[in-house]
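Enquirer: here is a sequence together with a model predicted from it:
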Amino acid sequence: MRPSAASAADAVCLAASPGGHMAELYSVRAAFDGRPRIWVTGASRQADALREAGEDVRELPPWGRDPPGLRGLAPNLRAARRVLRSAPAAAVVTTGAGTVVPYALMARAAGSELFFMETMARVTGASLTGRIVAPFARAVLVQWPEMRAVYRRATVCRPALLESGDHAATPGAQGTFVSVGTRPEPFDRLLATVDRAVAAGTLPGPVVAQSGTSTYRPVSYSASAWMAPEEVERAMTQARYVVCHGGAAMVSGAVAAGHRPLVLARRRAAGEHRTEHQQQLVERLARERAVVAVEGDIDARDVRIADAREQSTARRSELPSAEAALRDQLARVLG
């Protein structure tokens, strides 16, 4: 459902940086049906798709730990001010990260109510966005019960990105899809792990692989550095197995396509990520039977578990969905 045509001052602004943060916010968009809404994000295919769907999208330039770094802060602040002036909002709902944090804080200072949903990727510790934004938020949502100890007044809900994981795998699917995601760090370890499994006959071909900035050159299959979102979705649907990094959006995409993906977490110590939160997420999702956590080589047992695609225990939880929790919080504050 598209947003209603009510006054912009009554609008709800949905603010998230491109990638997994935007995927999580988009997954709960039905919570805002019937309310005028504005999306604030960075330039991306996700932003383009929202515009094509008739949504009101405002873009902010990146800044922070990824290029252009702190040099991007001044342009980001100027763009945030323009958005605040041209599209005032009664409330801002954000999942982070850095690109939209200044905007969210400026909107709160200007009188907007602020709601923060911590990313599914955070299982035991707060994100930097959470540490900055949560103290100013009217309500905080977390997606794992363990996070109640981190955000004392938070509402605990089911993981938003796992809600759509009830589709059956495509009949006749063949081969293996491999993705390292879109992070700037290389992930040679994943590509090499798959190479050994394909060579040993543990994983079947044909193999469709996305390698990002990795320098490893597989012997048993070929890889493309980047793939468009629609190409990734198609490859997931057509593959029998998915092997990927532990990014929340990539994992949830595989689950939504009917897979129990084989997931290798990026590690900070190996220079594959800035934090260890992928390891925490993968371990937690493995406990919920949503993924197969890969620690060393992929063996026949891992593949058998990946073939057993029963519903994740996280989706059978009695906790409220993130969509329902957000709708309830907005109704309490905005009516």
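Expert: Sure thing, it's come through.

Enquirer: from here on, just use CA atoms for contacts and neighbour counts.
Expert: Noted.

Enquirer: gap between whatever helix or strand residue 286 lives in and the chain center?
Expert: Assigned by DSSP states H and E, residue 286 belongs to helix 277-287. Distance of helix 277-287 from the chain centroid (C-alpha atoms, centre = their mean, to the nearest Å) equals 14 Å.

Enquirer: included below, for side-by-side comparison, is a second structure:
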Amino acid sequence: MRIALVASGGGHVRQLLDLEPLWTGTDYFFITEDTALTRDIATRHRSFFVPHVALGQARLGKPFSMLKAAVQSVWQSWKIMWRERPDAVITTGAGSSYFPVIFGRLLGAKIILIDSFARFSGPSAFARIAGPLAHIRVAQSDEAGRNWPGAQVFDPFRRLETPRPNKEPLVFATVGATLPFDRLVKLVDRAKRKGLLPENVLMQTGQPLDFPVDPEIDLRETLPFNEVKAVLARADIVVCHGGTGSIITALQQGCRVIAVPRSYTRGEHYDNHQWEIAQAFADRGLLTMVGDDDDIEGAIAKARATEPVCATLEPEELIAELRSLMVTWDGREAA
């Protein structure tokens, strides 16, 4: 089968990478956004980039930017899908995935919609809108499945009993792959200036900064994904935004995680789903969360006093189910 792997350029596309045993060895390609992570993916896998589109852009006062990107995405997505003609589309959302999914369905592809692991309590906006187009709907928590009619549930979250890697006196701070996040940068800078982070601090900022930070902080605009994983293997503390990809990748390496979720009311994201993500992980005792009070000092103290946890996503059951379905679909086509 020819498979289109469709997702936006941050944590969503990382979840497609977790499904590699499913699509490796097939005639596959990625449709995603142009980010540091996806540029790294493109060096190893055939990939097409489409513009970043999100309904929340209009909520943040950028309706014309959203419309311009949407028009470009419609045209580019149609060209890709018409030329490639995939037999199946596997998508984890979000906005930039709408049009490839629509055109895939119009061209006869089977649609597998896996809602983001970030959605613990119910389906995402993408899942609600694109769900009627999907042949298979997958939720990744019991509660989300109960609130999304017709969804199958596969919860991939697993705590790891493996020993924590040996750590160095290193703090890694990251704003993620898709949007700038000056508040996180300033909180880490404040902590460093106060002497609360005596370790070496490496910070990925996503873009050039227009304000000064402590000169002892090693600043990088972007980092390739393989380099991020190497840093996480050494880092004791990670300060990150509330994206599932950043959190899970840090937990896989046994890092003490401090999450600073982006806030919709502060104009940092299109909605408050990162608060839901961070709170859910905090409730499980997996990380320390910085709330509305921006108490980075308290979060650092709490993280240092907490036993670090190793955890990961293991989607083997989902992979087995989807592989069985795809074999059936392929057999029907061959017949």
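Expert: Structure's in. What do you need? Note that the structure is predicted; figures quoted are calculated from it, not measured.

Enquirer: if we can go back for a sec, in structure 2, what range does the helix holding residue 286 of structure 1 match?
Expert: Taken onto structure 2 by TM-score structural alignment, helix 277-287 of structure 1 occupies residues 273-283 there.

Enquirer: report the buried residues of that stretch.
Expert: 273, 274, 275, 276, 277, 278, 279, 280, 281, 282 (16 or more other C-alpha atoms under 10 Å).

Enquirer: ok, so of the residues you listed, who is nearest residue 201 of structure 2?
Expert: Among these, residue 278 lies closest to residue 201 of structure 2 (C-alpha to C-alpha), at 22.2 Å.

Enquirer: setting aside sequence neighbours, what's the nearest residue to that closest one?
Expert: Nearest non-adjacent residue to residue 278 of structure 2, counting by C-alpha to C-alpha, 6 or more residues apart in numbering: residue 242, 5.5 Å away.

Enquirer: does the one you found really touch residue 280, like I thought?
Expert: No - under the criterion of C-alpha atoms under 8 Å, residue 242 of structure 2 makes no contact with residue 280, lying 10.6 Å away.

Enquirer: relative to residue 275 of structure 2, how far out is residue 142 of structure 2?
Expert: 19 Å (C-alpha to C-alpha, to the nearest Å).

Enquirer: same question but for residue 46 of structure 2, I mixed them up
Expert: Per C-alpha to C-alpha, residue 46 of structure 2 is found 34 Å from residue 275 of structure 2.

Enquirer: the match of helix 277-287 of structure 1 vs structure 1, average offset?
Expert: Once fitted to structure 1, stretch 273-283 of structure 2 is off its aligned match by 1.2 Å on average (mean C-alpha distance after the TM-score superposition for structure 1).

Enquirer: residues making contact with that stretch?
Expert: 118-120, 241-244, 259-263, 287-289 (C-alpha atoms under 8 Å, 6 or more residues apart in numbering).

Enquirer: so which of these belong to helices?
Expert: Secondary structure from DSSP state H places residue 244 of the contacts of stretch 273-283 of structure 2 in helices.

Enquirer: now the two most distant members of the contacts of stretch 273-283 of structure 2.
Expert: Of all pairs in the contacts of stretch 273-283 of structure 2, the most separated under C-alpha to C-alpha is 119 and 288 at 19.1 Å.

Enquirer: of the two, who's got more company?
Expert: Ranked by neighbour count (other C-alpha atoms under 10 Å), residue 119 of structure 2 and residue 288 place residue 288 first, with 26 against 22.

Enquirer: centroid-wise, who is the farthest residue in structure 1?
Expert: Most distant from the centre of structure 1: residue 200, at 32.4 Å, with distances by C-alpha atoms, centre = their mean.

Enquirer: for residue 328 of structure 1, see how far away it is.
Expert: Relative to residue 328 of structure 1, and taking C-alpha to C-alpha, residue 200 of structure 1 is found at 52 Å.

Enquirer: what is the equivalent residue in structure 1 for residue 121 of structure 2?
Expert: Here residue 121 of structure 2 is matched to residue 124 in structure 1, going by TM-score structural alignment.

Enquirer: wait, that match touches residue 146, no?
Expert: Yes - with contact defined as C-alpha under 8 Å, residue 124 of structure 1 reaches residue 146; the gap is 6.0 Å.
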